[in-house]
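# Structure of the sequence below:
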Amino acid sequence: MLCPACRSEDSRVVDSRTVESGSAIRRRRECLTCKTRFTTLERSVLLVTKRSGVTEEFRRDKVIRGVGRACQGLEVSGDDLKILAHDVEQSLRASYGSQVAADDIGLAILEPLRNLNEVAYLRFASVYKSFRSTEDFETEIRALRQRREDAAE
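All right, here's what the predicted structure looks like:
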């Protein structure tokens, strides 16, 4: 790490703490040459492997946009979408570490979205699961009803 004051590479860590729900580390450093103190932020990167084999960094805004389309016209706030995207990212990190397949992101979205709004869930699932007919919708609706009945017992 280069000192912002003297450009020396020699520094020591004075203090460390996790931030952003554990996805980053904030370090307070002191330059051993000029004694200037500075802060660094180290983020752990979650990589997404697409079907084509291309790898890119996970972006919450893409989750928010995709789920936002499914929530259009429904009473789901922007804050709800941000919380869902954050929860999905944390779940992916816990389950897959630093690299996840794009398909697994869709699977990770389904359950929190079902809990947030069932209509939005059906819209998202219809695209993600490639519904081909009304029977596909009926099957999913029956599963939602069964889940609701099981929870009520």
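# C-alpha only now, for contacts and for neighbours.
Noted.
# So what touches stretch 64-83?
For stretch 64-83, contacts defined as CA atoms under 8 Å, 6 or more residues apart in numbering pick out R60, A85, L116, N117, V119, A120, Y121, R123, F124.
# this one as well, want them side by side:
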Amino acid sequence: MRCPFCSDENTRVIDSRPADDGSSIRRRRQCDECSKRFTTYEKVEAIPLVVIKKDNNREPYDRSKIEAGVFRSCHKRPISVDQMKALVDEVETAIFNMEEKEIKSSVIGEILMDKLKDLDAVAYVRFASVYREFKDVNTFMDELKKILDTKK
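Below is the predicted model of the structure:
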């Protein structure tokens, strides 16, 4: 493992333990050259996943796209970065637990919306308005009514 501070290749593991979520190993390392410490995470390499887009094009799964959508929808909301990362982790776990080689983007979107609905109603509506491509105010209001009806 290359040191992120001095780029030396001689580093050693000084502590190893399961990460909080249990799906990875957290390792504390120390560089033999500069003596600085840093943390790495080791995960099992997952099956390559292909996402089928609305236009039937296929592209490799990219976690950063889900993160970007979540961060945009949670912008200026009282939601911590840790909560957003946990939500993305939950969505990703749900996707990979399906054990499919290909998954439709609509399935990912629905899973994400279900998780966002539980986290923050405003973030949910923001995401839904882009994801479901609301064409006018009436479709937007219909979605808001659904949320209000479930809260009663």
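# After superposing, what score do the chains get?
Once superposed, chain against chain, the TM-score is 0.66 (TM-score structural alignment, normalised by the length of structure 2); 118 aligned residues with a CA RMSD of 2.8 Å.
# among the contacts of stretch 64-83 of structure 1, which ones are buried?
Neighbour counting by 16 or more other CA atoms under 10 Å classes R60, A85, L116, A120, Y121, R123, F124 among the contacts of stretch 64-83 of structure 1 as buried.
# What lines up with the first one in structure 2?
With TM-score structural alignment as the criterion, the equivalent of R60 of structure 1 in structure 2 is R63.
# just the strands in structure 1 please.
Applying DSSP state E to structure 1 gives strands spanning 11-19, 24-31, 37-43, 47-49, 55-57, 99-101.
# Mind putting the ones you listed into JSON lines with distance to F131 of structure 1 and mean neighbour count?
JSON lines is the format used below for the strands of structure 1 (distance: least, CA to CA, whole Å; neighbours: other CA atoms under 10 Å):
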{"stretch": "strand 11-19", "distance to F131 of structure 1": "40", "mean neighbour count": "14"}
{"stretch": "strand 24-31", "distance to F131 of structure 1": "38", "mean neighbour count": "18"}
{"stretch": "strand 37-43", "distance to F131 of structure 1": "38", "mean neighbour count": "14"}
{"stretch": "strand 47-49", "distance to F131 of structure 1": "24", "mean neighbour count": "19"}
{"stretch": "strand 55-57", "distance to F131 of structure 1": "27", "mean neighbour count": "14"}
{"stretch": "strand 99-101", "distance to F131 of structure 1": "21", "mean neighbour count": "18"}
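# closest one to T139 of structure 1 among those strands?
strand 99-101 (26.5 Å; CA to CA).
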